[in-house]
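# next come a sequence and a model predicted from it.
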Amino acid sequence: MNIKALAFDTGGTVLDWHSGICKAFALAGQRHGVERDWHAVTNDYRRASMAGIVGKLQPAFNMDDVHRTVLDGVMAQHGLEMFAPQDHAQIHRAWNSLNAWPDFAGALGRLKRKFPVVSFTMLPLAMVMAVSRRNGLEWDAVVSCEMIGAYKPQPLAYEQAARWMDVAPGQILMVACHNFDLNAARACGYHTAFVRRPLEWGPAGPPDPHPHPDCTIVVDDFPTLAQHLGA
């Protein structure tokens, strides 16, 4: 491999969305004296959000808009009609205050000393800025699919990201915990690294936990990835 840049999926691979959003639902439930399987509610919310943005071309909305608009349907699905508008707003705002996985920030610093590091994500730019500042993540650049107008796994997203980085696809290592992202990146010529995130979807476990055999690198955590890359 002649790697000249690293591109990181951010939602799920870098950010622990499940814990943050699950806590927001649980806090709203406590205010109303309501109990549900908040892990299941959170995962249904994530599925609905992904369904609303994955693969879109030139949408008139971004992923933050989807997070806002699908929330009412998820609440109705789980009998949470008693949740007030302020509960809705509090759960929606939780996306901007997610924690990064604890193994990431230190490894990012190590990797950045050797490679340009880019957040290449379906999340909107404003959200990546907020969570990066919260977690002390210093990217060389952020490439959001909203800036391109094509959302993963559309080939245009990967092609444009490589053009903006001014690096040939074969010299970029796409890093993610999701096969759909890595498979699409590989089809566009990227090298791929699968980082396992067994807790991404909480106790239920991720829906696609096994790396595709064509991945260039498979690791259990980010310090191991940094070591593998000599950082």
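Received, thanks. Numbering: from 1, shown residues only.
# can we go C-alpha only for contacts and neighbour counts from here?
Fine.
# gap between stretch 108-128 and the chain center?
Centre-to-centre, stretch 108-128 and its host chain are 11 Å apart (Cα atoms, centre = their mean, to the nearest Å).
# distance between the ends of it?
15 Å (Cα to Cα, to the nearest Å).
# over to stretch 5-25?
37 Å.
# doesn't Leu111 fall inside a strand?
No. If the criterion is DSSP: H, G, I helix; E, B strand; the rest coil, then Leu111 is helix and not within a strand.
# which residues touch it?
Val117, Ala226, Ala231 (Cα atoms under 8 Å, 6 or more residues apart in numbering).
# change it to 7 Å
Ala226, Ala231 (Cα atoms under 7 Å, 6 or more residues apart in numbering).
# quick one: the strands in the protein, in order.
Using DSSP state E, the strands of the chain run over residues 5-8, 117-121, 141-144, 172-176, 191-195, 217-219.
# counting neighbours, what do you get for the closest residue to Leu156 other than its chain neighbours?
Excluding its sequence neighbours, the residue lying closest to Leu156 (Cα to Cα, 6 or more residues apart in numbering) is Ala150, at 6.3 Å. When neighbours are defined as other Cα atoms under 10 Å, Ala150 has 23 of them.
# go on, Leu71?
By other Cα under 10 Å, 20 other residues sit near Leu71.
# also this one, for the comparison:
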Amino acid sequence: MLYPDVLGEAFRRTGAKLGYPVSSQEAAALGASVPEWPAFDDSEEALHRIKKHYQQIILSNVHRNGFAASNRRLGVDFDAILTAEDIGSYKPNPANFDALIARAKEMGHSGRLLHVAQSLFHDHAPAQRAGLPGVWINRRHDKPGWGATPDPRANIRPDLQFPTLIALATAVDQAFAESD
């Protein structure tokens, strides 16, 4: 299923479970809204800064059109983009991380990946199982709970942690400045 259809179905099921039926039109409107979703405020600047030092591969749970619309706002020239539509599954499915590793290998970066993500459940748990080091963008560092993502139900220990993507970009800039 494409991401808009998954969202619509999840919306219908959630509404039914809570006793608030969701119409087909409402479900379709939510699914169609994906291209309008904003990025985090720091994403555009941070991704551009990190891009000065590293190649970037996106591994996204959205569909091609949804990501393309988001990326028009970011304006980042990613080195590769892998969507759930391309892979045929959604994170945390291991197939997504297998596809990421295969694409990096095709690009000549075998064994040289650093997975950067927010969700411990969708990203860090399967990335660790795939043997990838990781940086957790812990946007909820000052809030309890998991927010919109499920509890990972595992002892996940990313290699590094930053409260925002811009904080990671600053650390990358500093590390390169020190090595000059």
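Perfect, thanks for sending it. Quick caveat: nothing in here was measured; it's all calculated off a predicted structure.
# now do the residue nearest to Leu156 of the first structure against Leu98 of the first structure, distance only.
Distance from Ala150 of the first structure to Leu98 of the first structure, by Cα to Cα: 24 Å.
# ok, now Ala226 of the first structure?
Remark: distance between Ala226 of the first structure and Leu98 of the first structure (Cα to Cα) = 23 Å.
# look at the two and report which has more neighbours.
Counted by other Cα under 10 Å, Ala226 of the first structure and Leu98 do not tie: Leu98 has more neighbours, with 22 against 19.
# now which residue in the second structure aligns to the more buried one?
Matched by TM-score structural alignment, Leu98 of the first structure corresponds to Trp37 in the second structure.
# nearest residue to that match in space, please, no chain neighbours.
Per Cα to Cα, 6+ apart, closest to Trp37 of the second structure is Ser70, 7.1 Å.
# now do the helices in the first structure.
Counting by DSSP state H, one finds helices in the first structure at the ranges 17-32, 38-51, 63-69, 71-77, 85-93, 104-112, 125-135, 145-148, 155-165, 179-187, 222-228.
# and of these, who's closest to Thr216 of the first structure?
In terms of Cα to Cα, the element of those nearest to Thr216 of the first structure is helix 179-187, at 9.4 Å.
# just checking, what packs against the closest one?
In terms of contacts (3 or more Cα pairs under 7 Å, 6 or more residues apart in numbering; DSSP states H and E), helix 179-187 of the first structure is packed against strand 172-176.
# residues in the second structure aligned with the strand it packs on?
So strand 172-176 of the first structure sits over residues 113-117 in the second structure, by TM-score structural alignment.
# again with stretch 5-25 of the first structure
When the second structure is aligned by TM-score structural alignment, stretch 5-25 of the first structure has no counterpart there.
# what lines up with Arg133 of the first structure in the second structure?
Taking TM-score structural alignment for the superposition, Arg133 of the first structure sits opposite Arg72 in the second structure.
# give me the number of residues near that match?
By the criterion of other Cα under 10 Å, Arg72 of the second structure has 11 neighbours.
# which parts of stretch 90-105 of the second structure are buried?
Residues of stretch 90-105 of the second structure classed as buried by neighbour count (16 or more other Cα atoms under 10 Å): Tyr90, Lys91, Pro92, Pro94, Ala95, Asn96, Phe97, Ala99, Leu100, Ile101, Arg103, Ala104.
# tell me which of those is nearest to Met1 of the second structure?
Nearest to Met1 of the second structure out of these is Tyr90 (Cα to Cα; 9.7 Å).
# and that closest one? What does it align with in the first structure?
So, by TM-score structural alignment, Tyr90 of the second structure is matched to Tyr151.
# one more: Glu26 of the second structure?
Looks like Glu26 of the second structure aligns to Asp87 there (TM-score structural alignment).
# stretch 25-45 of the second structure spans what distance, first to last residue?
In stretch 25-45 of the second structure, first residue to last residue: 36 Å (Cα to Cα).
# how far off centre is that stretch?
Chain-centre distance of stretch 25-45 of the second structure: 14 Å, with Cα atoms, centre = their mean.
# what's that stretch in contact with?
With Cα under 7 Å, 6+ apart, stretch 25-45 of the second structure has contacts from 4-5, 7-9, 11-12, 66, 69-70, 74, 165-166.
# most neighbours, which of those?
In terms of neighbours by other Cα under 10 Å, the contacts of stretch 25-45 of the second structure top out with Leu165 at 27 neighbours.
# can you pull the contacts of the corresponding residue of the first structure for it?
Mapped onto the first structure by TM-score structural alignment, Leu165 of the second structure lines up with Phe222. Contacts of Phe222 of the first structure were listed using Cα under 7 Å, 6+ apart, and they are Asp103, Phe104, Ala107.
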